[in-house]
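A.B. asks: any chance you could fold what I've pasted below:
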Amino acid sequence: MPAQIPHKHHDEIEENGFTVVRNFLNQDEIDEYLKASETIIDYARQGNWPYVRTMGKQFPPWPKNFSPNIWGITGLLHPDLNEKSLPFHKLYSDDKMLSIVCDILQIEKDQVSMELLNMLINPLTDFELDWHRDTIKPEATPEEEKEDLLKNPYAGAQFNLALTEDNCLIAIPGSHKRLRTQEELDKTIDPSRRKESITDEIVVKLNPGDLVFYNNNILHRAKYSAKNKRITVHGSYGNVKFGKSRAKGILQHGVAEWLPRLEPENENLKMLKEKLVNLAHEFGGVNLGYALDG
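C.D. replies: Have a look, this model is predicted:
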């Protein structure tokens, strides 16, 4: 009989919608990835990298904007970053990261698929995101919302890995497995109220080296302060059995355009890439649109 897959993190996400792993990185690892991140941030702020999250725009597609005032950088595994991306080959495919993914999704390592690896950073002016679920539009009817919340909740695993102190993520625990309350409806549908506080919200406070995985359909938003340095690696992994349900949310970021040129630095990343290549081929030439507007 195969050994049972640990399920601590799976159970915490099932209950609360998120699980926090303190001190996931040691100080040497923090220093290594911080240095690699700062190199890419400088490169992007100087206007050398077009794949960034631009101010005033919450969701893709983001315009090609060469202003230094950005709040995120897309495609840390993109081959055009050359040697600057190599530390992230190791980070994304690290066995200790994949073991947590296997716990959450309750699958073996060879069933994990590559998805996205990006970076969230402090902009040069304050910026806030609206309350949202990542793959369910706020205008969804109760019937649509219920169906989508119940559909393959462990099809993927999304994370934030803090390299600096990070108090940006705000979430409503338990909201990943229920319909919105009337207050939540009012504050997610009305554009003028989408940044207001909601009852029972919490701030997910991360220290350097801390990791949070969360169900991407938990109600959440973020507040970015220009004065507080933020460098947080943000990404996701998929369950290969449910790739079709993840396709729009992943392929909307343009990963299929450069994926064939990615040359993995290790066997884990090679295995992860093969799964995403198969998904991209399945939807080749299909316009999937975008998961959210804004």
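A.B. asks: from here on, contacts and neighbour counts on C-alpha atoms
C.D. replies: Fine.
A.B. asks: helices along this protein, start to end?
C.D. replies: Assigned by DSSP state H, the chain shows helices spanning 8-16, 27-45, 86-93, 95-105, 142-150, 182-189, 243-251, 255-258, 267-282.
A.B. asks: from Q182, how far off is the residue most central in space within the chain?
C.D. replies: Centroid-nearest residue in the chain: G235, 3.7 Å away (criterion: Cα atoms, centre = their mean). Per Cα to Cα, to the nearest Å, G235 is found 31 Å from Q182.
A.B. asks: now show me the structure for the sequence below, then we'll compare the two:
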Amino acid sequence: MPSQIAHKYHDEIDEQGFTIIRGFLTPDEVEKYSKAADAVVELARKGDWPDVRTRGKQFPPWPKNFSPDIWGVSGLLHPNLKELALPFHECYASEKILNVAEDILQAERSELSMELFNMLINPLTDFGLDWHRDTIKPEVDAEEEAKALLENPYAGTQFNLALTEDDCLIVIPRSHNRIRTEEEKAKSIAEDRQQHITGEIRVPLHPGDIVFYNNNILHRGQYSSANVRITLHGSYGHVKHGKSRAKGILQHGVAEWLPRFKPNNQNLVELKEKLVLLAKEFEGINLGYALDG
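C.D. replies: Okay, the predicted model is just below:
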């Protein structure tokens, strides 16, 4: 018989499109992961880590040219980070975070798949992301948008785990399972796609807080250069719906280093196995990119 899976966080995301857990990390964990993150940020700002999100470019592929003005660092589990990656092995595969993922996806542990683990940081100059859904292009018509929203709504889940004060995420609550209003549609395809939308809210996180959200929620980010931001940003998939997640995950190049990746705990070993199977299924296939910009 399958184990009884809690559904508190699943139900909150089902209703609102996101769920916040306050004090998810202990103060000691915040300190430990902050120290690990600082070391990686320093490496990236110096130009010694190539997988970064450069200011001015919103979605992959990001340019390889080096600039310290970055708003994200990708590949926290990448084997080239060596010992710097080990604290992130622990964080990504911790029992408490996997328990929440199981709840949201209504999945057994054996059904969870490794996906991405990155970091969102403050750029050196202010920067904003456009209104978007992560895998549905804003130009689609209402019929195509509705169809995409109904397909595999719990194929995966993603999170922001704050190590500093963070109110960069802006969302439209309850927009994850409906087509856009006329205002939302107009402002997500306008020349300026960062305009205020009726009903938008910021998601304030304190150090140690985590927000999980449905990546179909209409959202954007607003990054201030004045405030230090260190937020861990990751996702998990449900193995039964891997095909629907493939483009959004493999577009980040994870399959290139996955064969060399050696997890340091059993949870991560099992998560990796699922992603290896997905990567093999799409080996040699150019899936393209989910969004433009």
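A.B. asks: if we can go back for a sec, of all the helices of structure 1, which lies closest to L292 of structure 1?
C.D. replies: Minimum separation from L292 of structure 1 across those (Cα to Cα) falls at helix 243-251, 9.0 Å.
A.B. asks: need the residues that contact that closest one.
C.D. replies: Here helix 243-251 of structure 1 makes contact (Cα atoms under 8 Å, 6 or more residues apart in numbering) with 115-116, 135, 152, 155-156, 238, 279-280, 283, 288-291.
A.B. asks: which of the residues you listed are buried, as a PyMOL select command?
C.D. replies: Burial among these is assessed by 16 or more other Cα atoms under 10 Å; the matching PyMOL selection reads:
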select buried, resi 115+116+135+155+156+238+279+280+290+291
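A.B. asks: list the contacts of the residue nearest to the residue nearest to the centre of structure 1 when sequence neighbours are not counted.
C.D. replies: Excluding the flanking residues, the one nearest G235 of structure 1 by Cα to Cα, 6 or more residues apart in numbering is L117, at 4.2 Å. If a contact means Cα under 8 Å, 6+ apart, then L117 of structure 1 has T74, G75, L76, L77, Y92, V233, H234, G235, S236 as its contacts.
A.B. asks: tell me the counterpart of the fifth one in structure 2.
C.D. replies: Matched to structure 2 by TM-score structural alignment, Y92 of structure 1 sits across from Y92.
A.B. asks: how close does its match sit to D141 of structure 2?
C.D. replies: From Y92 of structure 2 to D141 of structure 2 the distance is 36 Å (Cα to Cα).
A.B. asks: between these two, which is the more surrounded one?
C.D. replies: More crowded of Y92 of structure 2 and D141, by other Cα atoms under 10 Å: Y92, with 24 against 12.
A.B. asks: returning to what we had before: could the helices of structure 1 go into TSV alongside distance to P61 of structure 1?
C.D. replies: Formatted as TSV, the helices of structure 1 follow (distance: least, Cα to Cα, whole Å):
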stretch	distance to P61 of structure 1
helix 8-16	29
helix 27-45	17
helix 86-93	23
helix 95-105	27
helix 142-150	23
helix 182-189	21
helix 243-251	11
helix 255-258	13
helix 267-282	18
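A.B. asks: closest one to L219 of structure 1 among those?
C.D. replies: helix 182-189 (8.7 Å).
A.B. asks: Provide the aligned range in structure 2 for that closest one.
C.D. replies: So helix 182-189 of structure 1 sits over residues 182-189 in structure 2, by TM-score structural alignment.
A.B. asks: what's the average distance of that stretch to structure 1?
C.D. replies: Mean deviation of stretch 182-189 of structure 2 relative to structure 1 after superposition (mean Cα distance after the TM-score superposition for structure 1): 0.5 Å.
A.B. asks: quick one: buried residues of that stretch?
C.D. replies: E184, K185, K187, S188, I189.
A.B. asks: residue contacts, the match of Y92 of structure 1?
C.D. replies: F117, G234, L268.
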